[in-house]
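**Q** Here is the input, now give the coordinates:
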Amino acid sequence: MPKFGKKYQEAAKLVDKDTLHEVDAAVELVKKTASAKFDETVEVAIKLGVDPKHADQQLRGAVVLPHGTGRTKRVLVFAKGEKVKEAEAAGADFVGAEELVTKIQGGWAEFDVAVATPDMMGLVGRLGKILGPKGLMPNPKVGTVTLDVTRAVNEIKAGKIEYRTDKAGNIHAPVGKASFDAEKLLENYQTLVETLIKAKPSAAKGQYIRSITFSTTMGPGVKVNPLKPIPAKKE
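**A** All right, here's what the predicted structure looks like:
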């Protein structure tokens, strides 16, 4: 049996594991469970009624959270020619081509997201075994293989996150920091859920959203009523 620290145990006392909360109440409660000395990330785990074993039921995409994640991501762009200047002007942290590939092959990995123009993918493909397992390989499905480098960099810096179903059909995603106002966390969460609902595979049968759980980096899970995944509109 795992042993939890005193702070976790105190936070756990605030949460009834058997209660399915309304979204608004869950967000307020999860903020109260944050007890670490650092600003904990608020995460949401959503189990979907999909079977990822089938390609037509796998979800993968990206969404820009209206209030960001509370973390500034370091963006690397693989580009040449005029696109180098465009990427630098947009605020990319690292821009280059062959020299970056060599650097990454040597073990360097001081970036959070990689973007590439389509003509660079032949070169970037050499890094598949390195970037793939880390989830850093540029992919057109999430907008990181594109000619619109300015837009890609701006969205990532503004709070764009990627989502992807795991083998069990779960989506794990950050929706902000514990220091965020509850309203901002709710708006980020709602944007994510509405995106997932729009992306529902036609082959998915039965209840689509099976369970929703909020948690902070070091805190216990707070369950949400999956039949009411979107916050009720205030009059």
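
**Q** CA atoms for contacts and neighbours, from now on please.
**A** Will do.

**Q** and the longest helix for the protein?
**A** Assignment by DSSP state H gives helix 182-198 as the longest helix of the chain.

**Q** Give the buried residues for that helix.
**A** 182, 184, 185, 186, 187, 188, 189, 190, 191, 192, 193, 196 (16 or more other Cα atoms under 10 Å).

**Q** Give the other helices and strands that that helix contacts.
**A** Counting contacts by 3 or more Cα pairs under 8 Å, 6 or more residues apart in numbering; DSSP states H and E, helix 182-198 packs against helix 23-32, strand 60-64, strand 170-177.

**Q** still on that earlier bit, out of the buried residues of helix 182-198, who's nearest residue 213?
**A** Set against residue 213, the nearest of the buried residues of helix 182-198 by Cα to Cα is residue 189 (11.5 Å).

**Q** another one to check against the first:
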Amino acid sequence: MAKRGKKYQDSVKLVDRQKQYSPKKAVELIKETAKAKFDETVEAHIKLGVDSRHADQQVRGAIVLPHGTGKEVKVLVFAKGEKAEEAKNAGADYVGEAELADKIQNENWFDFDVVVATPDMMGVVGKLGRVLGPKGLMPNPKSGTVTFDLGNAVKEIKAGKVEYRLDKSNIIHVPIGKVSFGEQEIHENYKALMDAIVKARPAAAKGQYLRSVTLTSTMGPGVKVSTSKLEADE
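**A** Modelled structure (predicted):
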């Protein structure tokens, strides 16, 4: 493993790796330990006591964070006719049909962060499963990205809607803001995300649901967050 720089070493000293901090203290530490010259992203990494290999233990959804993510999100929409106009009027960055699918497939073009499609365009989008799937970009009804209500979908994404889903190791990774945000803003985004994930607990999940929660900034050390109150709220 590459040797970390002095700034990172200094930051690590401020965090007790064995300790679980309250969410507010964790956010404080994240801001204190973020030393990069750019505005680092604050991320939440949530390990759940479920098995993502089973369909009845999947945890997936989307939520509009109260204060957004601080990131300019580029939205690509597959739609035609009036729906294409609706998407453009709502602020979509790219709107089209098969020509956009061809561009993605033939030119390896990925200048977008979220893909939205109307249900009648899924025949076109379905062919992109192999390229969009591994990048987590495939539209999905559960996350509200397959819909005829394009105006609302695009506006929510632009306002800071984030998708949460399990990876293969049963961990959810979600950006919850930037280091430049106020502590209260990051904390409120974190709380909104955690409330959504607790509510999304599958009936088939047994035992402890929230196994661990870690907050990090892009270049900073991980800070473990206590989940005892969240568990009690379930």
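
**Q** out of the buried residues of helix 182-198 of structure 1, which one sits closest to residue 68 of structure 1?
**A** Taking Cα to Cα as the measure, residue 188 is the one of the buried residues of helix 182-198 of structure 1 closest to residue 68 of structure 1, at 7.6 Å.

**Q** ok, now which ones touch that closest one?
**A** Shown in contact with residue 188 of structure 1 (Cα atoms under 8 Å, 6 or more residues apart in numbering): 65, 66, 67, 68, 175, 176.

**Q** list the contacts for the spatially most central residue of structure 2?
**A** Centrality entry for structure 2: nearest residue to the mean C-alpha point is residue 174, 3.5 Å, by Cα atoms, centre = their mean. By Cα under 8 Å, 6+ apart, residue 174 of structure 2 lies in contact with 43, 44, 45, 162, 163, 164.

**Q** By neighbours, which of the residues you listed wins?
**A** Within those, neighbour counts (other Cα atoms under 10 Å) peak at residue 44, which reaches 24 neighbours.

**Q** Which of the contacts of residue 174 of structure 2 fall within strands?
**A** 43, 44, 45, 162, 163, 164 (DSSP state E).

**Q** Which residue ranges of structure 1 form helices?
**A** So, for structure 1 - with DSSP H - the helices run 6-12, 23-32, 82-90, 98-105, 121-124, 128-131, 149-158, 182-198.

**Q** so which of these comes closest to residue 219 of structure 1?
**A** Residue 219 of structure 1 sits nearest to helix 6-12 of all those, at 6.0 Å, using Cα to Cα.

**Q** Touching that closest one from outside, list them.
**A** Residues from elsewhere that reach helix 6-12 of structure 1 (Cα under 8 Å, 6+ apart): 32, 33, 34, 35, 36, 218, 219, 220.

**Q** Which of those residues sits closest to residue 110 of structure 1?
**A** When the contacts of helix 6-12 of structure 1 are ranked by distance to residue 110 of structure 1 (Cα to Cα), residue 218 comes first, at 24.6 Å.
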